[in-house]
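In: Predicted model and sequence follow; I will ask about them next.
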Amino acid sequence: MTIATELLTDAFDRVREVVHESVDNLTPEQLAYRPDPGANSIAWLVWHLTRIQDDHIADLAQGPQVWTEQGWHERFGLPFGPGATGYGHSARQVGAVHGIGAELLLGYHDAVHAATLSFLAGPGIAHLDRIVDTRWNPPVTAAVRLISVVCDDLQHAGQAAYVRGLLERAQG
């Protein structure tokens, strides 16, 4: 195992830890709580960060997404196409992510986490300098993409933890 693999594994494990702390033991109604009509819910934040991780890791691995390959899209039953990740969602679309239980949300996140760790342990990790997106200057490497995913995930997981704190204060 390389130092890069160890560091990235630790980073994604930390994301998973915050996600579980933010979601564990909440009802579907609590997961859908929004501090105001324009705010993101815990359910949407965790679904979105997991969809982005799934999308980007599948792209790096040049394989299918967990979302569609393992039937999570059907299980969630959201009113979005299978390619939706939540990027650019309106407040109305955020509100459409409701009725989802903690078990389903964490099940999907854990499945994506397992796929991520599998990718990190595989031969793809040896090619961190591979260019994966030429639309940027400088072009994006696999290493930069992985760090971007970790950063985005941690921001959204932290937001979910914050919304949980607001929910708990509101419920007294």
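Out: Received it, and whenever you're ready, just let me know what you need.

In: make it CA atoms for all contacts and neighbour counts henceforth
Out: Fine.

In: Name the residues of stretch 161-168 that come out as buried.
Out: The neighbour-count check on stretch 161-168 (16 or more other Cα atoms under 10 Å) flags 161, 163-164, 167 as buried.

In: for comparison:
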Amino acid sequence: MHSDEVDRTIRDLLDRTEYSLSHLRELGPGELNAHPGGHPNSPAWLLWHTGREIDMQLAHLSGGAEVWPRHREALGLGSIGDTLGYGHSAEEARSVRVDDHAALAAYIRDALAAVRAHVDDSPDWDDIVDTYDDQPVTRQVRITSLLIDALEHLAQAHYIAGMPSVIP
């Protein structure tokens, strides 16, 4: 795929992710920290993890700094907030409690802005950045993957936000 086409595709995914985030209704503290069906991942966990997976993967990919330090205090998660979330035990996932929807959204927006800045730097999309199952992973695939993951987690938060009642 030509570099301009990749740029357009990645920018489209960024726009879709930002749109999804901006159209998620604001959740109150009880809703953010609810565990529908007893699942350990609350909407707060989903939103925090959305920001973390974008932020950590992009920093690793670009060699830049994470945006997390600017949001760490506002989200008040302590050391669990420094993790990625993949592989959390049920107890660890339940320990991610955030009462401030706006602070979570600000973190995700900041992480997405970092992705947009990376795209603006015209990276080499065909650059091999990793391997998966002994197969090369390009920068294009990694950025696409992290944005799709973000969209999936935001979709889960939208689903929960649409429930008649998420507070037990």
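Out: Everything's here; your move. None of these values were measured; they are calculated from a predicted model.

In: Report the TM-score for the pair.
Out: Scored against TM-score structural alignment, normalised by the length of the second structure, the superposed chains reach a TM-score of 0.87; 165 aligned residues with a Cα RMSD of 2.0 Å.

In: re the thing from before, which ones among the buried residues of stretch 161-168 of the first structure are found in helices?
Out: 161, 163-164, 167 (DSSP state H).

In: From the residues you listed, pick the one nearest Cys151 of the first structure.
Out: Checking these against Cys151 of the first structure by Cα to Cα gives Ala161 as the nearest, at 15.3 Å.

In: what do we get in the second structure for the closest one?
Out: Applying TM-score structural alignment, one finds that Ala161 of the first structure aligns to His158 in the second structure.

In: what do you get for Pro35 of the first structure?
Out: So Pro35 of the first structure corresponds to Pro36, using TM-score structural alignment.

In: cool, and Thr141 of the first structure?
Out: By TM-score structural alignment, Thr141 of the first structure lines up with Thr138.

In: dump the residue contacts of the closest residue to its match other than its chain neighbours.
Out: Nearest residue to Thr138 of the second structure, sequence neighbours excluded (Cα to Cα, 6 or more residues apart in numbering): Ile128, at 4.3 Å. By Cα atoms under 8 Å, 6 or more residues apart in numbering, Ile128 of the second structure lies in contact with 136-139.

In: After the helix or strand hosting Asp10 of the first structure, which helix or strand is next?
Out: Per DSSP states H and E: Asp10 of the first structure is located in helix 3-23. Downstream of helix 3-23 of the first structure, the next assigned helix or strand under DSSP H and E is helix 28-31.

In: Tell me the mean distance between that following helix and the second structure once they are aligned.
Out: Compared with the second structure after the fit, helix 28-31 of the first structure shows a mean deviation of 1.5 Å (mean Cα distance after the TM-score superposition for the first structure).

In: Next one: the residue nearest the centre of the first structure from Glu168 of the first structure, what distance?
Out: Computing the C-alpha centroid of the first structure and ranking residues by Cα atoms, centre = their mean puts Thr50 first, at 1.8 Å. According to Cα to Cα, to the nearest Å, Thr50 of the first structure stands 23 Å off from Glu168 of the first structure.

In: hmm, back to that, close enough to count as contact, the match of Thr141 of the first structure and Asp126?
Out: Yes. With contact defined as Cα atoms under 8 Å, Thr138 of the second structure and Asp126 form a contacting pair (5.3 Å).
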